[in-house]
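[1] Coordinates only, no sequence provided:
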């Protein structure tokens, strides 16, 4: 069940996810919350000494990539965040009674149902009537630049990537038994602007949650603050699409009780090396057009991140070299907030 401002949100019982999504996007409280979020300065997490950045080591933080989720205990973690979202959606769910928070970076509608169950498994009991605060950020309007005069009620007829994902999330929240109070719905038109070339793109690609109170802030992270084990985790996302055991699921990389990252083994084959070798020969523009769902909306480091991932696959074609004895890669937090391998 969905709540807004403490009141059950009950559109027509025959409504589907798309209709509920449209109604929520027009709700005055959520419009106000989105406008407030939009006016908040973005936090830039970096290990550099840049005066405009927030050094990642000053707080105990957890970062998640696309298709990952993490459930964090506020007694162990100060901040949890994600970025790099264009047509993906970041979703935060917080148990208002315990303060436990689960954050996911959802990429396709087929992960939503199982993904929400994974997120909720450590933060609530199914029989509990506790309100769960929900924030949704991402999923820019990737059809607006192609159909600028299209009415909102007709957008559901078009494909795109963001709209079906947002609608699926809202529909799944609506029909579940838990009580979800939507605090922020900063998606689609609310998270869309035009870039200098006139193409639609996200206003914000990510956000961070303060675990002490559940508040969210727009955020971006540099390469070194997206840790630990950045490249292997990126490869694991790609490899998961060919693994039937990970079909329709989010990737669990963070161990809540120990505050450790545990990267389970994933398999890639010589085929992945061949694909990586072929893609590595493409120009930057060709990489954007081939590998992105929204080429004109990607962050500046998108191509570099793809090339570094392919370079690793080319240099390490045997997955067992990355996961010796088929064991997970475990990382432990150090006193200064960094991560070290604990194998």
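    Everything's here; your move. The structure presented is a predicted model; accordingly, all values stated were derived computationally and were not measured.

[2] going forward, measure contacts and count neighbours with C-alpha atoms only.
    Fine.

[3] Report the contact partners of the residue nearest the centre of the chain.
    The C-alpha lying nearest the average C-alpha coordinate of the chain belongs to residue 105 (Cα atoms, centre = their mean; 2.0 Å). Under the criterion of Cα atoms under 8 Å, 6 or more residues apart in numbering, the contact list for residue 105 reads 64-69, 82, 85, 88-91.

[4] Doesn't it belong to a strand?
    Yes: under DSSP: H, G, I helix; E, B strand; the rest coil, residue 105 falls within a strand.

[5] That one and residue 286: what is the separation?
    Distance, residue 105 to residue 286, using Cα to Cα, to the nearest Å: 26 Å.

[6] on that earlier part again, with adjacent residues omitted, what lies nearest to the residue nearest to the centre of the chain?
    residue 90 (4.5 Å; Cα to Cα, 6 or more residues apart in numbering).

[7] these two touch, right, the one you found and residue 82?
    Yes: taking contacts as Cα atoms under 8 Å, residue 90 lies within contact range of residue 82: 7.1 Å.

[8] all strands for the stretch 151-300 of the chain, in order.
    179-188, 192-194, 200-202, 207-210, 216-221, 251-252, 254-255, 260-263 (DSSP state E, counting those that start in this stretch).

[9] What are the buried residues along stretch 126-136?
    130-136 (16 or more other Cα atoms under 10 Å).

[10] and if you look at stretch 242-261?
    Neighbour counts over stretch 242-261 (16+ other Cα under 10 Å) mark 248-254, 256, 259-261 as buried.

[11] Using CSV, lay out the buried residues of stretch 126-136 together with distance to residue 185 and secondary structure.
    CSV is the format used below for the buried residues of stretch 126-136 (distance: Cα to Cα, whole Å; DSSP: H, G, I helix; E, B strand; the rest coil):
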residue, distance to residue 185, secondary structure
130, 20, coil
131, 17, strand
132, 15, strand
133, 12, strand
134, 9, strand
135, 6, strand
136, 5, strand
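
[12] Second structure follows, compare the two:
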């Protein structure tokens, strides 16, 4: 069930969620919320930026595309994601216990199972449970082949649920669209950060130093998961809620993916953008650089078992400073 401004939203059952999305996009409460969200200055986080001390000196969890994590506000201060151009970042927070789940959705196919994964770790989510929901996407109103079907599927799934979802912000599609000097549609914001204890959501971007841990392997796992039946239509497991550890579940990559990496690495930057992005005009300046870093890793590590030793997960625990330390498989076994 969907609630807006504390009132049950009456669903339109005639059009598979599309009309629901359109109606919500024009709902006065959510239009006002989008205008307020748009007025918030975007926070840019980097360990090299003194203004980011609040994040870098706190415990935070970062999510890549197709990943999700549910965090306990007693263990984690912030959780966020960025690099959303046609993807959708959603935040679901349990009003009773403050448990917060964030996901970076990239396809309508993963919505149903993905929401189930998110809800499974938020605590009791029965008929009387009330959850706050925030949705933000980098996709503009002109990205109809990518963002609109994904947003519509999310709204349809929320509407069918027995859980009470109180939508706080629906900063998607036309609400999150601007034009560059050439007339290309771009997202106003491509990322979000949640302060877990208050549930406050702000627009944010991160850099290579604040997207830890295991950045390159996790990026590669996005591509590898498409060919792995264990992850079909599911979000990628990333973080263990109870122990505050990153547990990067094993994912194989094929020799075909390695050959493709070698092939793509020869492309000029402009061709990399055109070939590898659904929104080449909207990508961040480091998009091509990050693609090439992944391809370099695949070329240097063609056998996935070198990365996931003994076919076990890669585990990272927090250091005293709030950073991450990798636990070697032998050490984990000894524990």
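    Good, I have the coordinates. Only a predicted model underlies this, so the values are computations on that prediction, with no experimental measurement involved.

[13] Output the buried residues of stretch 126-136 of the first structure as JSON lines; include the columns distance to residue 219 of the first structure.
    Formatted as JSON lines, those follow (distance: Cα to Cα, whole Å):
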{"residue": "130", "distance to residue 219 of the first structure": "28"}
{"residue": "131", "distance to residue 219 of the first structure": "26"}
{"residue": "132", "distance to residue 219 of the first structure": "22"}
{"residue": "133", "distance to residue 219 of the first structure": "19"}
{"residue": "134", "distance to residue 219 of the first structure": "17"}
{"residue": "135", "distance to residue 219 of the first structure": "14"}
{"residue": "136", "distance to residue 219 of the first structure": "14"}
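
[14] on that earlier part again, now the one helix or strand the residue nearest to residue 105 of the first structure maps to against strand 216-221, angle please.
    According to DSSP states H and E, residue 90 of the first structure maps onto strand 89-95. Angle, strand 89-95 of the first structure to strand 216-221, by axes from the mean of the first three to the mean of the last three Cα atoms, to 10 degrees: 130 degrees.

[15] Please name whichever of the strands of the stretch 151-300 of the first structure is nearest to residue 228 of the first structure.
    Among those, strand 260-263 comes nearest to residue 228 of the first structure, with 7.5 Å by Cα to Cα.

[16] about what we covered before: residue 90 and residue 82 of the first structure - which one has more neighbours?
    residue 90 (32 against 28; other Cα atoms under 10 Å).

[17] about what we covered before: which members of the buried residues of stretch 242-261 of the first structure define the maximum pairwise distance?
    In terms of Cα to Cα, these reach their longest pairwise distance at 248 and 259, which sit 25.5 Å apart.

[18] residue ranges for the helices of the stretch 1-150 of the first structure, please.
    17-25, 28-38, 112-120 (DSSP state H, counting those that start in this stretch).

[19] Please report the distance of the nearest residue to residue 278 of the second structure once chain neighbours are set aside from residue 26 of the second structure.
    Nearest non-adjacent residue to residue 278 of the second structure, counting by Cα to Cα, 6+ apart: residue 86, 7.1 Å away. Here the criterion is Cα to Cα. By it, residue 86 of the second structure lies 20 Å from residue 26 of the second structure.

[20] Just want to know which of these two has more residues nearby.
    residue 86 (29 against 12).

[21] Could you measure from that one over to residue 5 of the second structure?
    Here residue 86 of the second structure is placed at a distance of 27 Å from residue 5 of the second structure (Cα to Cα).

[22] Hmm, residue 18 of the first structure is touching residue 167, no?
    Yes: using Cα under 8 Å, residue 18 of the first structure is in contact with residue 167, at 4.9 Å.

[23] For the two, indicate the residue with more neighbours.
    The neighbour count for residue 18 of the first structure versus residue 167, taken as other Cα under 10 Å, is higher for residue 18 (23 against 20).

[24] residues contacting that one?
    156, 164, 167-168, 171 are the contacts of residue 18 of the first structure under Cα under 8 Å, 6+ apart.

[25] wait, which of these is closest to residue 110 of the first structure?
    Checking the contacts of residue 18 of the first structure against residue 110 of the first structure with Cα to Cα, the nearest one is residue 168 at 8.6 Å.

[26] What's the match for the closest one in the second structure?
    Using TM-score structural alignment as the criterion, residue 168 of the first structure maps onto residue 153 of the second structure.

[27] thought that match was touching residue 106?
    No: using Cα under 8 Å, residue 153 of the second structure is not in contact with residue 106, being 11.6 Å away.

[28] Format the contacts of residue 105 of the first structure as JSON lines; extra columns: distance to residue 316 of the first structure.
    Shown next, in JSON lines, are these (distance: Cα to Cα, whole Å):
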{"residue": "64", "distance to residue 316 of the first structure": "23"}
{"residue": "65", "distance to residue 316 of the first structure": "21"}
{"residue": "66", "distance to residue 316 of the first structure": "22"}
{"residue": "67", "distance to residue 316 of the first structure": "23"}
{"residue": "68", "distance to residue 316 of the first structure": "23"}
{"residue": "69", "distance to residue 316 of the first structure": "26"}
{"residue": "82", "distance to residue 316 of the first structure": "27"}
{"residue": "85", "distance to residue 316 of the first structure": "28"}
{"residue": "88", "distance to residue 316 of the first structure": "29"}
{"residue": "89", "distance to residue 316 of the first structure": "31"}
{"residue": "90", "distance to residue 316 of the first structure": "31"}
{"residue": "91", "distance to residue 316 of the first structure": "33"}
